[in-house]
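J.: this is a predicted model, with the sequence first.
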Amino acid sequence: MPPGKYGMQEEGDQEIMMDFLLPTGIFLKFPVSPNDTIKSIKKMVWKNARSEALFSALGDPDAYVFTCINQTAEREELEEESRRISDVRPFMGVLRLVAREGDRVEKLTNTQISLLIGKGLHEFEAQKNHEVNEFRAKMRTFCEEKAQERQMLPWQQWMEYSFPCDLEPCCSPPECGSVKSKNTKKIFINVKFEACDESFMLQQDPQDFPVALMKSALKKKATVFRSVRQEPEDYTLQVNGRWEFIYGNHPMCQFKVSDRSRLKPQNTSSLWSINEPFYIHLLQGSRVNADEGMKLVVQAGLFHGSELLCKVVTTSEVTVCSEPLWDQKLEFDINVADLPRMSRLCFALYAVIEKAKKPRGTKKKNKKADCPIAWVNTMVFDYKDQLKTGEFLLSTWPSVPDDKSDLLNPMGTVEKNPNVDSAAGLLIRFPNIRPHPLYYPPLDKVRILKSDMEKNGDAAIVTKEERMKLKEIMDNKNHTEFFEDEKDLLWKLRTEVRDHYHESLSKLLLITKWNRREDAVQMMSLLRTWRDLPAIHALELLDYSFPDPVVRSFTIRCLRKLSDDELLQYLIQLVQVLKYESYLDCDLTTFLLERALSNWRIGHFLFWHLRSEIHVASVSLRFGLILEAYCRGNIHHIKLLSKQNEALGKMKALSDFVKSGSQKMTADDLKLCIRQESYLEALSDLLSPLNPSIILTEICADKCRFMDSKMKPIWLMYNPCTQEDMVGIIFKNGDDLRQDMLTLQMIQLMENLWKKEGLDLRMIPYGCLSTGNKMGLIEVVKNSDTIANIQRNSSNSAATAAFNKDALLNWLKSKNPEDKLDRAIEEFTLSCAGYCVATYVLGIGDRHNDNIMIRETGQLFHIDFGHFLGNFKRKLGINRERVPFILTYDFVHVIQQGRTNNSEKFERFREYCERAYKILCRNGMLFVNLFAMMKAAGLPELTSFKDIQYLKDSLALGKSEEEALKNFKVKFNEALRESWKTKVNWMMHSLAKDNRP
């Protein structure tokens, strides 16, 4: 094709004749559209090549790449297959297909991963950060080793991984007892010594890690070579490049033993020997924006989790300018020797009104909060345990003015703001306290103070009164704030806590004085002999209040006991608490990747939970690196996930199309768009992101529509791949679905707890998944309708529809003729009880008749959870929802089968509610812990412990079961007595909806 003729594309969609040279020696010629992508053209090549000779010699399309001569007369490889041919603009209309070789395969993989995770891998390299580079290298090795292990699985296990069954959870076979069986099979372990070419195969009991393994290895080496130190504490085990003590069973069977003395440079001083105050220099600021006539001040605080280690230090005031100069030494009231390993330095930059007389009664501290500008956090030690030295430019995060919060934000990220060109900066300098590096002492130094611990703790004389007081503190599950005498008692009796109240570990950790190295070391030493916590109790220890690496390592050791189903149940929270980690390489990240690469379903949801927040600047780097590692460990999953990602892109395009249209936009316009070949292809034949066990085969354009609500959700229907009904999903663009996800997760957890107690309340925790910035998918619950529609269709006007008590029962009768009606009413009764309790406990707001639905089988369920934890909607300052939960007389009418004197049925309903509530109260701390772990998510109605107080009150934490039930009965009667207010609210909602333009 002559060069000038390529300009034909600008005349419209006129096709262009292209030549294709195949590596088999075959020449193809056919027309393409200027808007065709490289990917779609490659598909056409394979389609046309099927009828040609040597087609069988062609491999998978991904193994090849097109090359062309571009407009600058250079040979170009077209790696990015999403480009259109009109964007490529080859000099001649010729594309050559060549096989990928060597780094070409790597380039393809990198391109695919970049497109999939929404972040170019070159951004990681551009960081020029040693921690990033080491983490990438280590995680790549770890994940690729996992992939190789997976390929070595027996065929049955490989099939179970590759094609997981979506089965109902079932009970595992009973254990034979806690005592180890004499017939327990031993496993062979390969142990290699550092700086030694020899390795040994040891036969070891799986339960004997780690000390027994270390002793066996040292004994073996001593007999073969020479006498060596026999103390296991003098050595460490290396697993996949990570130096650590191995707690409990470890899935890997290859270990490397290293002399601890080789781990750190020899010319270092002990950090614990430096009894000098810790200090830094604040040099200057940059890009500071504040009003003239104000002064700039910086606050600096040292934190360990949520605990302030010493007094906050405040700088002098300087005049407002873009680059304010402080050049001031900030000395903290804590010695270098007492700095805990996870010391976090938090800064707040704010402006104050230039000295003017304050009105009487004005608190001094209010002056400091005049105008918060920015905050930033950084660690005192680097990722290699070394005390930081030298200058650091900290790119800050903008402060959100809030009278309820302090200026310092210790819960915030330690990542710098990546928007360095616009964010305010603080230049600080860590001093060179000694001429050589200072490291935090390794774990084996814990034994130095062991004798002190025995003297002050284990050997302490305990009185009967002290034991009774301790029991009182431990029995109160809601007791997390302590008086000084209680703290002293807990610390004195710490071994009693370990031996008799081991599940209350968090209380002991909270009162530990981490700013005293003796106490910190004794706590770490005590933790090494602590019994494992049940996994659901261990979750609490992932909060930012417990940052110590020994604590977090212990926590992960406990979480290893979670089954895959249990891990999936808590995966949302585990992803959120990654935001509290101070370094990229941490036990939680390794644990999640390990489990994701061992269970395809866990990998699927881990991917989407991370991918949905890749746009968040504070976690973009961390989440991007974990996503890259997962993709490298499961190359085959990339293709499936990319297909889902492509489909979501088309769904967003459909949503934008509908939103951009005029009010005359119809469902037919949407259907016409979906029928385009590019949309049909992208939206068909993919695994559902909501449930990867479901294949969305062929989209049925005729059944698709958009909904008449503010965000115009797209309703997509798929033809079944089996004899089942059609599958429906709703794509929502413009709403943050993470709160809905959290609420539905809690409803699912409630249902699981009830079922364990033999109570099946027929809940419908439908699928919901956030897939990106304010967008995601919701499962369509088939054969269901809203109460509003049912009432509206049975009445002549919206004003009277909400008061028609027969509407629901008549609708159920029409859907369930004859003997089916009793079962439908039972389903309604059970599910209504479940949702009454669930919505009360979670404080679900905005409960109108358009977000309560009923299935034709009788199951009632709630949708749209935009408000929870008691954040009820208000109109003109008036609370529109004045009942604890929704229990209207038309609900009671159905429960009583339409008979007003059928009190037996209603009392049974009341018993269901009370029984369900008592079960939740017994598991109250689990719900509190899970909500607490979600503080990092940034949900508007869940940002602090204060927001969780509603949950503690509704679950009556700290009260007896009798007191809790008494309180619930009062709420139950109130909901029934005041239900007329709900009906008025529903009527107003229906009228407002009908009058909407």
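T.: That came through, no problem.
J.: from now on I want contacts and neighbour counts done on CA atoms only, so please keep to that.
T.: Noted.
J.: ok, which stretches of the stretch 301-450 of the chain are strands?
T.: 307-308, 313-314, 318-319, 325-335, 344-353, 371-379, 390-395, 397-398, 425-430, 438-439 (DSSP state E, counting those that start in this stretch).
J.: looking at those strands, spot the one closest to Arg494.
T.: Among the strands of the stretch 301-450 of the chain, the nearest to Arg494 by Cα to Cα is strand 307-308 (19.6 Å).
J.: before we move on, the earlier item: which of the strands of the stretch 301-450 of the chain sits closest to Lys365?
T.: strand 344-353 (10.8 Å).
J.: quick one, the closest one and strand 371-379 angle?
T.: Angle, strand 344-353 to strand 371-379, by axes from the mean of the first three to the mean of the last three Cα atoms, to 10 degrees: 170 degrees.
J.: show me what contacts Arg96?
T.: Phe20, Leu21, Leu22, Phe66, Thr67, Cys68 (Cα atoms under 8 Å, 6 or more residues apart in numbering).
J.: okay, now the one to match up with it:
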Amino acid sequence: MPPAMTDILDIWAADSQLSNEDYVTVDFLLPTGIYIQMEVPREATIQHIKLLLWKQASTYPLFAFLGEMESHMFECVNQSAVHEALEDETRRLCDVRPFLPVLKLVPRNCGRAERLNSKIGTLIGKGLHELDALQDQEVKDFRVKMFRISEEKMQRVQMMTWMEWLQSCFSPQLENGVIDGLQEKLFDGALKVIMHFDQSQVRMLLFSSFPFYVRACVIGKDTPHLTLVHCGMVQAMFEKELSAIGAVVNRKTSNPPLPLPPKRRGPSVSVPGRLGSVAPAPEPVQVRAGLFHGTELLCKPSVSTESSGRSEHVWNHTLDFDIAVCDLPRMARLCFAIYAVMDKVKKQKSTKNGSCHHYPIAWVNTMVFDYRGHLKTGDNILHCWSSFPDELEEMLNPIGTVRTNPYTENATALHIYFPEYSSCPVVFPPFDKVRTVTIPGLKEIMERDPLSQLCENEKDLIWTLRYDCRENFPQSLPKLLLSVKWSKHEDMAQLQALLQIWPKLSPRDALELLDFNYPDQYVREYAVRCLKDMSDDELSQYLLQLVQVLRYEPYYDCALTRFLLERAQTNRKIGHFLFWHLRSEIHMPAVSVQFSLILEAYCRGSIPHIEVLKKQVEALSKLKAVNELIKLGTIKNARKTKEAMLTKEAMLTCLRQTGFTETLSDLHSPLNPSVVLSGINVEKCRYMDSKMKPLWIVYNNKLLGGDTLGIIFKNGDDLRQDMLTLQILRLMDLLWKEANLDLRIVPYGCLATGDRSGLIEVVSAAETIANIQLTSSNVAAAAAFNKDALLNWLKEKNSGDALDRAIEEFTLSCAGYCVATYVLGIGDRHSDNIMVRSTGQLFHIDFGHILGNFKSKFGIKRERVPFILTHDFIHVIQQGKTGNTEKFGNFRQYCEDAYLILRRNGNLFITLFALMLTAGLPELTSVKDIQYLKDSLALGKTDEEALKQFRQKFDEALRESWTTKVNWMAHNVAHNRS
């Protein structure tokens, strides 16, 4: 896409080849109603511009009514469509990034709270007015609670000494000696951060409650079943696969008798449209509904009757659910699927049922109980989703979000009515009200991996021996939870009582309990209590997954959200990555509101961090503007080498502009907040020759002894899969080191920062295998077969003892990456995706294909080896001596030891990938994808059997290494031609 209007000032300020003028035209709107258009210096500060405006305004009518210049400030509409107050008047115009070059002069009469709201809205990329406008009581209640918690936190900060505050925010980076040195230099006394909130926004919300547990006891076993009565209509419009549907949810009961709502035509949303040429007459439409707890179907799904019509579909049919109201679990969700029934019509998305085909139209989910534990009542309009995941059972999508589609204009609207059950809310009972309601084979079951299914007999056995499980297999809690009859309130009550005495799990084991299969509130609270034992470093290791499982939380205010906010606000490094993990996905409709609320809460409790993060956001915006400019230039000047050089010069000219250099300098690196990017080295910057034209940005870094530091900015590529793979590599490195095996892994930094954009760390003093081979031969086709090239390159970089150390580094790292790439099924391993540092460390980059998704051409797999182990690698490992079997034997032993260590942690890897299932990664969409890990780690087999399998793969990689060489030759030739 061409640069957006939001980047117009950046382009004007940056690209001197497009315009050599030193001024830009800005429209000024005065509070007196006067409009002034004038040219101002593009590099001028806001304060300077205000002086120029004041001089010009003195010649216009009503100037006397303006008053003092200091009592006014500028306001603009920024790139996020948010009103931003330009309080910092030292900023330059080219750094402000207004949507249009229009500045409004306003009196400085807004309070501190309003100014803070403006900053937060700008920072998170979503105006708080959007949250203010949401007519959702849950959103309002969550924000009120977070206001109160943030205010209490800031009051505690007020009471800290400056040293206490410094240690609480920066303890991971400061040692005692550093603190003592700072204490001598800084002033005596207390450093206080004071925060005030507008008290008008804080209010108490009181709810009356109906004792649901009393009704459950009265109704008992004879409780009539839950029913769903459809009394609605559909106006079909198959071209857009959306329609308006009405439904009524009701429970039949006889003690006391509550009448069903009268049969009436339900409310509906009419969607203008036409039938088009899909069919001569509209197809019949049905609605399927199911009750789920996690992925467990609580009872048989119910289906409405078929409804046909040319312009609308109407039905009046009762759907019965074979479950008593008192047996509904707290986290039960009602899942709907809307579909057309087409007789003998073949459609790509259709599913065959008898002689008919069901064509999915839309799906939507909703909780049966709201966030307060109240049984839902009244009208609910659920705007559906039209994107169906693959392989859905019954076309219902229980793992999908319970949030409705925010894009209501083009979404199917499902109207549901929950009738009043009582004059008071029906509340799910608290724990203290329900807790009074009342092995060799087991060991084998408990040791299975998380992907293993339990049969009904095994579930019954586990539940019967639940107290034995607590005593002997406490880590087996997930399997016990899968054995609970969630449709029986007696089992739920006993489980909740058992949780109170269950031993604490290790944080790593507790992670599994946050999976979608365990939605129970008490279970998730128990899991979070276990996570509180995590160190900050360990929490940072798993933060990526913990952010993703927020998607599984049906309510905004939950134990996991509070835990993440609490830890983030007490450790700035955790807060930094929590901010970016949330902000990078805020564009996704399903989590937009949820992640915005958490970001707002974090900012309010971490006010000193706002300016630091804001600087990073502004720097990334500048890089995006440069990237868009390059894309325009390279598209326009395709296949013209001279013009391409001009495009690079335009990039460097852009980066030399004062507005760019100031924004891009002296900021904390988003990749690592402990690193300060001091000054950009423009002459060493460039863009890379791939489709999305990534920027290669080089910094001079004073803190690294004058060494340069490189980062790659990508715009147009989804880096989240790379980020996940590198996180797992980092974890493997940690597990190996815990077992006293250091395989010299290089898990470089990678961070997604927005919609298909992010940063990658440049590893210093490293070259690709392709470049090393190509420099040794003038013929690209022959380069891949030169087994001496890699060893000779290491000899050039190292001599004497340094060469021996480099070869040992190569041997260890090659073993680590052979095992890691095999276990993770990393594909597309050509010679440009494997690099070597001058110190000998080998490492892999670019993880676009994982979990066995290997590339193929003309139906033939291009990669036919389980991992890369070529003869030139072995040549280095054996120090260039063919008969050096001892060195090769050591290498093979490293590989086997590393593999067995990963096997012992197989459940952890499966859990981490399972927690990422809803992230939307292209090669991680279902449990079937994770099955690859189970197979590669040979879970379910003994160590001897697994080691035998790995040795076979090792020999296969060695035997078939010539195919790798052929692939590398083809890659080198293709790359050389391009």
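T.: That came in fine, so what should we check first? Keep in mind the model is a prediction, meaning the values are calculated, not measured.
J.: burial measure for Gly938 of the first structure, as a count.
T.: 12 (other Cα atoms under 10 Å).
J.: what does it align to in the second structure?
T.: Structural alignment (TM-score structural alignment) places Gly938 of the first structure against Gly920 in the second structure.
J.: and that match, how close does it get to Met588 of the second structure?
T.: 10 Å (Cα to Cα, to the nearest Å).
J.: ditto for Glu538 of the second structure
T.: 28 Å.
J.: the two: which has the busier surroundings?
T.: Glu538 (14 against 11).
J.: hmm, Gly852 of the second structure is touching Ile930, no?
T.: No: with contact defined as Cα atoms under 8 Å, Gly852 of the second structure does not reach Ile930; the gap is 9.9 Å.
J.: so for the two, which sits in the more crowded spot?
T.: Ile930 (23 against 20).
J.: helix, strand, or coil at that one?
T.: helix (DSSP: H, G, I helix; E, B strand; the rest coil).
J.: which ones are touching it?
T.: Applying Cα under 8 Å, 6+ apart to Ile930 of the second structure gives the contacts Leu851, Ile910, Phe913, Ala914, Leu924.
J.: kindly recompute the last result at 7 Å.
T.: Each residue near Ile930 of the second structure by Cα atoms under 7 Å, 6 or more residues apart in numbering is listed here: Ile910, Phe913.
J.: and for Ser693 of the first structure?
T.: When contacts are taken as Cα under 7 Å, 6+ apart, Ser693 of the first structure is in contact with Asp166.
J.: try it again at 10 Å.
T.: Contact analysis of Ser693 of the first structure by Cα atoms under 10 Å, 6 or more residues apart in numbering lists Phe163, Pro164, Cys165, Asp166, Leu167, Arg601, Leu687.
J.: what subset of those is buried?
T.: Arg601, Leu687 (16 or more other Cα atoms under 10 Å).
J.: which two in the contacts of Arg96 of the first structure are spaced the farthest apart?
T.: Maximum pairwise distance among these (Cα to Cα): 12.7 Å, between Leu22 and Cys68.
J.: okay, and the common contacts of the two?
T.: Both Leu22 of the first structure and Cys68 are in contact with Leu95, Arg96, Leu97, where contact means Cα under 10 Å, 6+ apart.
J.: ok, for the counterpart of Arg572 of the second structure in the first structure, nearest residue in space, not its chain neighbours?
T.: Counting by TM-score structural alignment, Arg572 of the second structure lines up with Trp600 in the first structure. Spatially, and ignoring its direct neighbours in sequence, Trp600 of the first structure is nearest to Tyr161 (5.9 Å; Cα to Cα, 6 or more residues apart in numbering).
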